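[1] have a look; sequence and predicted model below, questions after that.
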Amino acid sequence: MAFEGLTERLQNAMKKLRGKGKVSEADLRDTMREIRLALLEADVNFAVVKDFVKTVRDRAVGAKVLEGLNPAQQIVKIVDEELTKMMGETAVPLNKSPKIPTIIMMVGLQGAGKTTTAGKLANQLKTEQNARPLMIAADVYRPAAIDQLVTVGKQIDVPVFEMGTDVDPVEIVRQGLAQAETNHNDYVFIDTAGRLQIDEQLMDELANIKALANPTEILLVVDAMTGQNAVATAEGFDNKLDVTGVILTKLDGDTRGGAALSIRSVTGKPIKFVGEGEKMSDLDVFHPDRMASRILGMGDMLSLIEKTQKEYDEKQAQELTEKMRENSFDFNDFLDQMEQIQKMGPMDQIMKMIPGMANNPALANAQMDPKDMDHIKAVIYSMTEQERTDPDVLNPSRRRRIAAGSGRPVQEVNRMIKQFTQMKKMMNQVSKGNFSGMEGMMNNAGMGGALGGKMGQMAMRQMSRRMKKNKKRRSNLKRRKK
């Protein structure tokens, strides 16, 4: 998980402040030293770290924060604001041409993930805006680069223009753009060649493609795991091509995340998207303020809600709400819930979006193993239809049969059934607007160990939000009728 080490270090630095009724200049100095070390360990550019620490210290002293109420909270607020500013303050949308097509040129070093990212972005536009993109295979050097783009295109049902490896890339782009005009494609993605390092031949070719295509966007795809080298790469490409934005890939595989904190400050170019996962849907708009909150362990509820809304079926949510009210929620429904939550991404990443959970000891010790979900599914699949819809019939002999059928210990089956019952009660209470005693029930409702409890909490939170939204909608409709 990106920023894991940085989050822990920053949390520890802030914790020392929170434990004090009054913060002295010496306390502030020690805290800033911890923050500086944390940022440097995260591979943030040295000059960026130096400016950041100086700004935070000057703001804290200049605003007489140390003499005010809740100085520790105010310092955390300053750090949050400056982290946000360092990464660009606000999300920067994709540029769009006033006339079609909008041409997007994907550039970057070999192995950064250009081809996959082009597919992810094309898929996002197709899914969310009903766009009709075309992808042009202009990388004629890397073995199987064209085949990879064609495979990606088939996966997301987006056409790919290619002319093989024996044609000049500039000519491929020329003819690809002509096809896009003929077919009225509204977006064109040019997948260009990369190298292991920047060289003149590569840059001259990219400059020629730019001169021909006149792209609306030149998006630099950077591997976040390369740390400060990512910043040097960004500077090199920007000096030659004047890139319009950056996409950070493999952010989920980097525990440091220094590239995200450095690129905007050093190059002045916005990070527009981040890739965190292998699936074609694993590309998110980069929100500096939300990322700052995640880094400080304060969660990212807005992104979590957006993920929920994307993956959650409205009709199914309404049906499930009714089942919760009637207390008829069964194992079939729970299976559906697991599949919905799995679509949102790895559970440990999802939980860290919830405020307070990023540095929660219980979460830190929890084994967020995807196999736990498979074990739960195996147990449910080993039940008869009657047992799934009426858990009350699950006597000891049935449980032993289910354990044998699923290959899980009978104790695990017993625990899962008990915790399912607790979660069912919890969801029923929420459906009636009764939140008393929720915390204790949440802590106990841990399907398959820690994992299921988190799933139960997630399901409850999803349903609670949906119910409130539906209630507000019904209230608005009534007012309009009056």
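    Done, it's in.

[2] make it CA atoms for all contacts and neighbour counts henceforth
    Noted.

[3] pull out the buried residues from the helix or strand where Thr127 lies.
    Secondary structure from DSSP states H and E places Thr127 in helix 114-129. By neighbour count on 16 or more other C-alpha atoms under 10 Å, the buried set for helix 114-129 is 114-124, 126.

[4] for stretch 390-402, same thing?
    Residues 394, 399-400, 402 are the ones in stretch 390-402 that count as buried (16+ other C-alpha under 10 Å).

[5] which one of these is nearest Ala211?
    Distance to Ala211 across the buried residues of stretch 390-402 (C-alpha to C-alpha) is lowest for Ile402, with 65.9 Å.

[6] this is the other structure I want to compare:
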Amino acid sequence: MFDNLSERLGRTLKNLRGQGRLSEDNISEAMREVRMALLEADVALPVVKDFIEHVRERAIGQEVATSLTPGQVVIKIVHEELVRLMGESATPLSLNVAPPAVILLAGLQGAGKTTTAVKLARHIRDDLKRSVKVVSCDVYRPAAIDQLHAYADQAGIEYLPSDSSQKPLDIARDAVATVRRQGVETLIVDTAGRLHVDEDMMAEVQALNSDLSPAETLFVIDSMMGQDAVKSAEAFNNALPLSGVILTKVDGDARGGAALSVRHVTGKPIKFLGSGEKFDALEAFHPERVASRILGMGDVLSLIEEVERKTDQDKAKKMAAKIKKGGFDLDDFRDQINEMNRMGGMSSLLDKLPGTGQLPAGALNQVNDGMFNRLGTIIDSMTQKERRKPDIINGSRKKRIAAGSGTSVQEVNKLLKQFGQMQKTMKRMKRKGGLQKMLQGMGGGGGGGLPPGFKP
């Protein structure tokens, strides 16, 4: 997300960073570039005007004129104004009500409401430690109810059955009565979407909201829709007392215009970002961290939280002990690839590291999830004995492994060579006492990180 905007802003602000003295002329020129960058990112025009006006006013004011590093101060101002635009601070769910706390999800068809309902339930159960159930009131879209049921089963979330012959209001009322009787703390209600905003849809979701008096009424919005997403958010905000917004499909949105516009247009906070189809791919929205990501400063705090949340700590400790004894094998390498995938893959990790935006374009293309998954497939095609003792893999075995993994013998050779280099690196570090330091730096486990010495 924000790839295009980050690149454009990075070039513009880099020119300012090196300036020893700033004038109204070069600030105005930079602001023109920033304006174009925001418009190309599909940020709403009123939002762009407000942002540029605030930055320009501060940039030509006293705080820059008296600074020894005016270019860097302008970057600081841009960062602070991005934070202001997106809402200052994270806004958690407000569930401090008499149970059950009802969360009503609204939005257009195709925005990802059903997937989001399950992701949100996972967050509430695992992170907030609250009991939760989900129910579908979408009686119009074919198999919508079955879809939520299937997703809930896959994610291990409790599901309340409903039927397309029922009325949405009756489904919701029955669900609230059921969870209240069962002592469940939270109920997530997935509502029907339409391909466009219409009176019938609005009347239905308004009736549900009025009857349920939900603790949270969240608008689920497809970030890839850009300006259309912002317009629909405005329409829903006028019809419903929205308490917040969830942006979905952010991994497929290189522009980020919706994230920068929706708070300004609706006045409601973005609460979560959803990416991909995995049910744990939902992260709290922190304006300051996202602003840092846009400006290429990375988001190390979110990365640390993700590692802590998604790394198997027991497995990590066992891995650390095994590496310390020099017993690291290809099975362990495969586990490391799996850990990385659990955290959203290499692209997600790199997106949160500072300075990634300044790397040459070709460098990032060489490090991608497909490459690591391909290595994993090669390891999967080996026997257990071959994984433990790669030295036994001769020419005929390489041919079999290549055929089984859909790769070439050259790729198998490359993997074995890289793995050999990793083992040599570990032995050298162990002899020099560096391995212990490395393991301590990895939180005592090495969970989530790539094995040392690995070079793509």
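    Nice, I can see it. Remember, it's a predicted structure, so these values are computed and weren't measured experimentally.

[7] could you look up the SS state of Ala254 of the second structure?
    Recorded secondary structure, Ala254 of the second structure: coil (DSSP: H, G, I helix; E, B strand; the rest coil).

[8] count of neighbours near whichever residue in the first structure pairs up with it?
    Alignment note (TM-score structural alignment): Ala254 of the second structure maps to Thr255 of the first structure. For Thr255 of the first structure, the neighbour count with other C-alpha atoms under 10 Å is 17.

[9] please, which helix or strand holds Arg59 of the first structure?
    Following DSSP H and E, one finds Arg59 of the first structure within helix 46-62.

[10] show the subsequent helix or strand relative to that helix.
    Per DSSP H and E, the first helix or strand lying C-terminal to helix 46-62 of the first structure is helix 71-87.

[11] distance from that next one to the second structure after superposition?
    Once the two are superposed, helix 71-87 of the first structure sits an average of 1.3 Å from its aligned residues in the second structure (mean C-alpha distance after the TM-score superposition for the first structure).

[12] what's next to that helix, contact-wise?
    Here helix 71-87 of the first structure makes contact (C-alpha atoms under 8 Å, 6 or more residues apart in numbering) with 14, 17-18, 20, 22-23, 52, 55-56, 59-60, 65, 260-265, 270-271, 288-289, 291-293, 296.

[13] repeat that for stretch 141-151 of the second structure.
    Looking at what lies outside stretch 141-151 of the second structure - C-alpha under 8 Å, 6+ apart - the contacts are 114-115, 118, 135-139, 159, 161-164, 192.

[14] can you give me the helices in the stretch 151-300 of the second structure?
    Here the stretch 151-300 of the second structure has its helices, by DSSP state H, counting those that start in this stretch, at 168-182, 199-212, 227-239, 257-266, 287-294, 300-310.

[15] quick one: those as JSON lines, columns for distance to Glu386 of the second structure and mean neighbour count too.
    Formatted as JSON lines, those follow (distance: least, C-alpha to C-alpha, whole Å; neighbours: other C-alpha atoms under 10 Å):
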{"stretch": "helix 168-182", "distance to Glu386 of the second structure": "52", "mean neighbour count": "17"}
{"stretch": "helix 199-212", "distance to Glu386 of the second structure": "58", "mean neighbour count": "16"}
{"stretch": "helix 227-239", "distance to Glu386 of the second structure": "52", "mean neighbour count": "19"}
{"stretch": "helix 257-266", "distance to Glu386 of the second structure": "48", "mean neighbour count": "24"}
{"stretch": "helix 287-294", "distance to Glu386 of the second structure": "42", "mean neighbour count": "23"}
{"stretch": "helix 300-310", "distance to Glu386 of the second structure": "29", "mean neighbour count": "15"}
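
[16] can I get these in CSV with distance to Glu7 of the second structure?
    Shown next, in CSV, are the helices of the stretch 151-300 of the second structure (distance: least, C-alpha to C-alpha, whole Å):
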stretch, distance to Glu7 of the second structure
helix 168-182, 46
helix 199-212, 39
helix 227-239, 21
helix 257-266, 14
helix 287-294, 9
helix 300-310, 19
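
[17] what's the closest of those to Glu88 of the second structure?
    Per C-alpha to C-alpha, nearest to Glu88 of the second structure of these: helix 287-294, 6.0 Å.
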